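Colleague: Sharing a model that was predicted from the sequence below.
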Amino acid sequence: MAARIDRLVTSGTFSLDGGTWDVDNNVWIVGDDEDAIVIDAAHDAEAILAALGGRRLRAIVCTHAHNDHIDAAPALAARTGATIHLHPDDLPLWQRTHPDSAPDAELADGQVLTIAGTDLTVLHTPGHAPGAVCLHAPALGAVFTGDTLFQGGPGATGRSFSDFPTIVGSIRDRLLTLPPETKVLTGHGEPTTIGDEAPHLDEWIRRGH
């Protein structure tokens, strides 16, 4: 059976630089009826377990290490035996949330993760966070962008560890080069497509998010 994509929305808080905000996060589950991976274990390990529905969880892949995307990762890993994968440039952020644990494996640009016969290629897309990555699944016509690209523009770069010119470069060079029909499955909010976002690059630069 070919891999499919399931979406779960969980709620909690995001904290950085002394502020805390209520947020809703997208948790993406990619797999078939037997095996799956979770992209961003946000807020609620029990809800993610329920959404898995008894499938074997092979890996928890973190698009970046802001607390709202990783807060449930250790608990989910403990319950399932899944390994946690994170780009090493985001370890300083990980340690702010989980000082007594570490991810199991490092993500690298160009690395290919395979689940249910479907390849997901890791694209290192710094800017929102130093170790931010996106996961491109050509067979599914989708790219999982975490907080790098949303419907309407780049992710926020007004806080520590972020940089606006860097995120714009990542989006321009790594994402907008994908086929225009590619679905953009984001860390928060509703999906979009590469074709819908690409025409607005110059506008984002002028706006200077």
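Modeller: On my side now, so go ahead. Note that the structure is a prediction, hence the values are computed from the model and not measured.

Colleague: from here on, contacts and neighbour counts on C-alpha atoms
Modeller: Noted.

Colleague: how about the strands in this structure?
Modeller: Under the criterion DSSP state E, strands of the chain are mapped to 4-16, 19-31, 35-39, 56-61, 83-86, 105-106, 112-115, 118-124, 133-137, 142-146, 149-150, 153-154, 183-186, 192-193.

Colleague: how long is stretch 92-109 from one end to the other?
Modeller: 19 Å (Cα to Cα, to the nearest Å).

Colleague: in it, what counts as buried?
Modeller: Neighbour-count burial for stretch 92-109, with 16 or more other Cα atoms under 10 Å as criterion, is recorded at 93-94, 97-98, 103, 107-108.

Colleague: For it, report the contacting residues that lie outside it.
Modeller: Counting contacts by Cα atoms under 8 Å, 6 or more residues apart in numbering, the residues outside stretch 92-109 that touch it are 65-67, 70-71, 74, 83-88, 122-124.

Colleague: for those residues, which one is nearest residue 14?
Modeller: Within these, proximity to residue 14 (Cα to Cα) peaks at residue 67, which comes in at 6.1 Å.

Colleague: from memory the closest one sits against residue 15, does it?
Modeller: Yes. Residue 67 lies in contact with residue 15 (Cα atoms under 8 Å); the separation is 6.8 Å.

Colleague: Among these two, which residue is more densely surrounded?
Modeller: Neighbour comparison, residue 67 and residue 15: the larger count goes to residue 67, with 23 against 13 (by other Cα atoms under 10 Å).

Colleague: residue contacts, the more buried one?
Modeller: Contacts of residue 67 were listed using Cα under 8 Å, 6+ apart, and they are 14-15, 93-94, 97.

Colleague: okay, now the one to match up with it:
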Amino acid sequence: MRMPPPEPEISLLTTSGVFELDGGSWEVENNVWIIGNEHEAVVVDPAHDARAIAEALGDRQVPAIICTHAHNDHVNAAPELAALTGAPILLHPDDLPLWKLTHPGDEPDEELSDGQKIVVGGLYLHVRHTPGHSPGSVSLYLPALGAVFTGDTLFQGGPGATGRSFSDFPTIIRSIETRLLDLPPETVVHTGHGPTTTIGEEQPHLSEWIARGH
């Protein structure tokens, strides 16, 4: 009898470390998302602790390590995790200047592009370029599981920070309005820090966010 294919799932690993930019540093907790099944999985935002992430992956194949953006707290464990798993690191090229602040002697393996589809465990992750928090920020839409991974672009309660280098408030609002709030309202938003939310919960607050920026 043919066995059914392994069920896909989303799992969360929280890691702790330091976010550094523009001469400042802040203690942070990051959400590391693992998406796949019992045979293979991708990692979204390899933060702080490569060995803990590798342990969570177990013996699964890792077709990609995906960085939603290149702030150090989202990519600082990427090269070590790549060495442990043999997986390529994927990053949007517009965030390469930020990547080089953390990894000056290294580069990502492959470029992410708007509209790209990444396959893992029979699932399709749709790459959406959502700049604003950083120039190369992307979100990953997973329609099969009704989820989107927004990095630091959209959180429960509002957009990501835009008060530091490489960021822009009008751009992040435009990204959220045109690339995220057009998703089905029941879509679960898996963020780079803190709790999940849904598109439907955040959509009514768009005008408030716009007013907050003026």
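Modeller: Happy to help now that I have it. Bear in mind that the values here come from a model prediction, so they are computed numbers and not experimental data.

Colleague: re earlier: can you list which of the buried residues of stretch 92-109 of structure 1 are found in helices?
Modeller: Taking DSSP state H as the definition of helices, these contribute 93-94, 97.

Colleague: quick check, nearest of these to residue 163 of structure 1?
Modeller: residue 93 (14.9 Å).

Colleague: any idea how far that closest one is from residue 71 of structure 1?
Modeller: Counting by Cα to Cα, the gap between residue 93 of structure 1 and residue 71 of structure 1 amounts to 12 Å.

Colleague: Tell me the buried residues in stretch 80-90 of structure 2?
Modeller: Neighbour-count burial for stretch 80-90 of structure 2, with 16+ other Cα under 10 Å as criterion, is recorded at 81-82, 85, 87-90.

Colleague: Figure out the length between the terminal residues of that stretch.
Modeller: With Cα to Cα applied, stretch 80-90 of structure 2 spans 14 Å between its terminal residues.

Colleague: for stretch 117-126 of structure 2, same thing?
Modeller: Distance across stretch 117-126 of structure 2, first residue to last, is 5 Å (Cα to Cα).

Colleague: After alignment, which residue of structure 1 pairs with residue 161 of structure 2?
Modeller: Residue 161 of structure 2 maps onto residue 156 in structure 1, with residues paired by TM-score structural alignment.

Colleague: surely its match meets residue 209?
Modeller: Yes. Under the contact definition of Cα under 8 Å, residue 156 of structure 1 touches residue 209, with a separation of 7.0 Å.

Colleague: what's the overlap in contacts for these two?
Modeller: Taking Cα under 8 Å, 6+ apart as the contact rule, residue 156 of structure 1 and residue 209 touch no residue in common.

Colleague: So the alignment partner in structure 1 of residue 188 of structure 2 versus residue 198 of structure 1, what's the distance?
Modeller: For residue 188 of structure 2, the aligned position in structure 1 is occupied by residue 183, per TM-score structural alignment. When Cα to Cα is the yardstick, residue 183 of structure 1 and residue 198 of structure 1 sit 12 Å from each other.

Colleague: Which one's more surrounded, these two?
Modeller: Remark: of residue 183 of structure 1 and residue 198, residue 183 carries more neighbours, 23 against 17, as counted by other Cα under 10 Å.

Colleague: Run through the residues that contact that one.
Modeller: Applying Cα under 8 Å, 6+ apart as the definition, the contact partners of residue 183 of structure 1 turn out to be 141-143, 191-194.

Colleague: What remains of the residues you listed if I keep only buried residues?
Modeller: With neighbours counted using 16+ other Cα under 10 Å, those contain these buried positions: 142-143, 191-194.

Colleague: Tabulate these (JSON lines), appending distance to residue 41 of structure 1.
Modeller: Listed next are those as JSON lines, based on distance: Cα to Cα, whole Å:
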{"residue": "142", "distance to residue 41 of structure 1": "19"}
{"residue": "143", "distance to residue 41 of structure 1": "17"}
{"residue": "191", "distance to residue 41 of structure 1": "18"}
{"residue": "192", "distance to residue 41 of structure 1": "21"}
{"residue": "193", "distance to residue 41 of structure 1": "23"}
{"residue": "194", "distance to residue 41 of structure 1": "24"}
